[in-house]
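Novice: model the structure of this input:
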Amino acid sequence: MLHQQTIAQLRALKLTGMADALQRQSEQPASSELSFEQRLALLVQHECDHRHERRSTRLLHQARLKYPQAAIEDFDARPSRGIERSRFTSLALSGWSQTGQTIILTGATGCGKTWLACALAQYACRQGHSVRYLRVPRLAEELRTLRAAGSYTKWLLQLAKTDVIVLDDWGLVGLDALTREALMEILDDRVGGRATLVTSQLPVEHWHAWLGDPALADAMLDRLLPQAHRIVLKGESLRAAGRAQVTETGGG
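Specialist: Just a heads-up that it's a prediction; the model follows:
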């Protein structure tokens, strides 16, 4: 009875992890062999784990990733892709999202760029970092909606505070002046402090011409390219081949 009262009080205090752990302890006779300090330590650890899982779930929902189930553990490491599993895993675990680094994934359509970017972003969410996925070809439409609603400045401020931004399909369609300016603002806010993931079918050497405005192109690429981690994916399309792992079905 005392246990049930304590469990109810823990739930009322929103200590759900501790409440669940105490319930399990009360159902396991072996728990009585532990000292008070040991049982308390387990309760606190369960609460910490519960909060971390809840935060990760919330961050992943807010990220709006194209492939939210993509995970670095499911990386398709066939040799023809141009990147070894050890290199990809080392990059994912390197703390790039904490230190504000840039990762650029390029390659032909269907080679898995977007899936890999989402896997890296999903792992950042699991580590407790905020993420936002943006598809560059749709950015102009989103910007028009934001400006019409008067929330464009607020949106920029939110992006500036986001730990990781994914810019998917960079270079796929032409940019209008307002979209170029918005991308410039986004990149300028991230220099040296926030991480950026870019996927593109267009080789990096053609980005300057694609951006259109020479002055803005110089400024944007100066913020993106220095010391960026560049990965060029190779091989046949994972979509066309029909041989991708069940866990990695995304192209991009």
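
Novice: C-alpha only now, for contacts and for neighbours.
Specialist: Noted.

Novice: contacts for stretch 188-200, please.
Specialist: Identification of contacts with stretch 188-200 by Cα atoms under 8 Å, 6 or more residues apart in numbering yields 96-107, 113-114, 117, 160-172, 220, 223.

Novice: gap between that stretch and the chain center?
Specialist: 12 Å (Cα atoms, centre = their mean, to the nearest Å).

Novice: how about this one, so we can line them up?
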Amino acid sequence: MTQLTELRDMMRSLRLSETARQLPELLQAAEQQDASYAHFLASVMSYEQKRRDEKQVEKRMKWAAFPDHKTLKEFNLAEQQSLSKKQLNQLADLLWVEQLYNLVLLGPPGVGKTHLAIGLGIVAVESGYKVIFTSMGDLVQVLKTEEITRKSKARLKRIREADIVIIDDLMFMAMDQEEANLFFHLINDLHEKASIILTSNKAPKEWGELLGDPAITTAILDRIVHRVEILHLNGDSYRMKHRKTIFGSENVSN
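Specialist: Now for the predicted structure:
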């Protein structure tokens, strides 16, 4: 057994598996730089820590279950005049998460609500927060099957343990009494424990029409708006403005 093989085996037994894989390159770099023992040891520890951090981000990103990878850098502020650069930077600072604020992103379809929610979620994941994304339709289905399937139970466990829960397309469909009650209990579980980002094309005053029960609506609103920032995104649909057509550059109406 060579000394390199022995070192790599010992590293693996000490759970320094990332460094074990990279050890030949680290040794070569140290020899080329004529590095001191302390410098080499620091580079080994630094590499292991870096790779562990990266793997944690990868793990949290997988758990977040974002439907797309849409970053804040890709969010076109020129297309969304109702949000300033300063406001976007303040949201990206994530101080509101530490303060357990909720965000409600309101506006018609296509104005960037989901993109903004995902972008903030990605920043949060990279900053060490546990984030989870769900559409309202999927959430209702998971809530209704929590006692039936392990998958739904595991999904809701992650939701309840998250630092940020993103619920997309809130109130896009009417709920029956059971669904509204289950949704209330989830919001109650998250209250004062996590920040919630909601996207919706309906203002909170309209939610009662879809929840059906005035008492449940009031209870949900009370918990969401206790600490909330409501952002009204407006303008033309970005998706419609930049849609692709099978007719090339021709106007469809021609």
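
Novice: on that earlier part again, give me the buried entries from the contacts of stretch 188-200 of structure 1.
Specialist: 96-98, 100-107, 113-114, 117, 160, 162-171, 220, 223 (16 or more other Cα atoms under 10 Å).

Novice: only the buried residues of the lengthiest helix in structure 2, if you could.
Specialist: In structure 2, taking DSSP state H as the definition, the longest helix is helix 37-64. Residues 40, 43, 44, 47, 48, 52, 57, 60, 61, 63, 64 are the ones in helix 37-64 of structure 2 that count as buried (16+ other Cα under 10 Å).

Novice: so the last one touches residue 129, yeah?
Specialist: Put plainly, it is residue 64 of structure 2. No: checked against Cα atoms under 8 Å, the pair residue 64 of structure 2 and residue 129 is beyond contact range at 10.2 Å.

Novice: got the contact list for the residue nearest the centre of structure 2?
Specialist: Taking Cα atoms, centre = their mean, the centroid of structure 2 lies closest to residue 121, which sits 3.0 Å from it. Taking Cα under 8 Å, 6+ apart, we find residue 121 of structure 2 in contact with 131, 132, 164, 166.

Novice: for the nearest residue to residue 228 of structure 2 once chain neighbours are set aside, give me its contacts.
Specialist: Leaving out its chain neighbours, the residue that sits closest to residue 228 of structure 2 by Cα to Cα, 6 or more residues apart in numbering is residue 102, at 4.6 Å. Counting by Cα under 8 Å, 6+ apart, residue 102 of structure 2 touches 96, 195, 196, 197, 198, 224, 225, 227, 228, 229.

Novice: one more pass at 7 Å, please.
Specialist: 195, 196, 197, 224, 227, 228, 229 (Cα atoms under 7 Å, 6 or more residues apart in numbering).

Novice: ditto for residue 230 of structure 1
Specialist: Contacts of residue 230 of structure 1 (Cα under 7 Å, 6+ apart): 103, 104, 105.

Novice: returning to that earlier point: preserved in structure 1, out of the contacts of residue 121 of structure 2?
Specialist: On the basis of both residues aligned by TM-score structural alignment, their matches' Cα atoms under 8 Å, what survives of these in structure 1 is 131, 164, 166.

Novice: dump these to JSON lines, plus distance to residue 189 of structure 2 and secondary structure.
Specialist: Formatted as JSON lines, these follow (distance: Cα to Cα, whole Å; DSSP: H, G, I helix; E, B strand; the rest coil):
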{"residue": "131", "distance to residue 189 of structure 2": "16", "secondary structure": "strand"}
{"residue": "164", "distance to residue 189 of structure 2": "13", "secondary structure": "strand"}
{"residue": "166", "distance to residue 189 of structure 2": "15", "secondary structure": "strand"}
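
Novice: between those residues, which is nearest residue 5 of structure 2?
Specialist: Using Cα to Cα, residue 131 comes nearest to residue 5 of structure 2 of these, at 39.5 Å.

Novice: I'd say the closest one and residue 159 touch.
Specialist: No: in this structure, residue 131 of structure 2 is not within contact of residue 159 by Cα atoms under 7 Å, at 8.1 Å.

Novice: what do those two both touch?
Specialist: Residues touching both residue 131 of structure 2 and residue 159 by Cα under 7 Å, 6+ apart: residue 165.

Novice: neighbour count winner among the two?
Specialist: The residue with more neighbours, out of residue 131 of structure 2 and residue 159, is residue 131; 30 against 25, by other Cα atoms under 10 Å.

Novice: show me where the stretch 101-250 of structure 2 has strands.
Specialist: For the stretch 101-250 of structure 2, the strands defined by DSSP state E, counting those that start in this stretch cover 102-106, 131-135, 164-168, 195-200, 228-232.

Novice: turn those strands into TSV, including distance to residue 216 of structure 2.
Specialist: Listed next are the strands of the stretch 101-250 of structure 2 as TSV, based on distance: least, Cα to Cα, whole Å:
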stretch	distance to residue 216 of structure 2
strand 102-106	18
strand 131-135	20
strand 164-168	18
strand 195-200	17
strand 228-232	19
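
Novice: any idea which of the ones you listed gets closest to residue 92 of structure 2?
Specialist: strand 102-106 (12.4 Å).

Novice: now the angle from the closest one to strand 195-200?
Specialist: 10 degrees (axes from the mean of the first three to the mean of the last three Cα atoms, to 10 degrees).

Novice: how much does strand 102-106 of structure 2 stray from structure 1?
Specialist: Average distance, strand 102-106 of structure 2 versus aligned residues of structure 1 after superposition (mean Cα distance after the TM-score superposition for structure 1): 1.0 Å.

Novice: how much space separates residue 240 of structure 2 from residue 111 of structure 2?
Specialist: Separation of residue 240 of structure 2 from residue 111 of structure 2 (Cα to Cα, to the nearest Å): 10 Å.

Novice: the two: which has the busier surroundings?
Specialist: residue 111 (20 against 11).

Novice: list the residues that contact that one.
Specialist: Counted by Cα under 7 Å, 6+ apart, residue 111 of structure 2 has contacts 233, 234, 235, 236, 237, 238.

Novice: which position in structure 1 pairs with it?
Specialist: Under the alignment (TM-score structural alignment), residue 111 of structure 2 pairs with residue 111 of structure 1.

Novice: measure that match to residue 34 of structure 1 for me?
Specialist: 53 Å.
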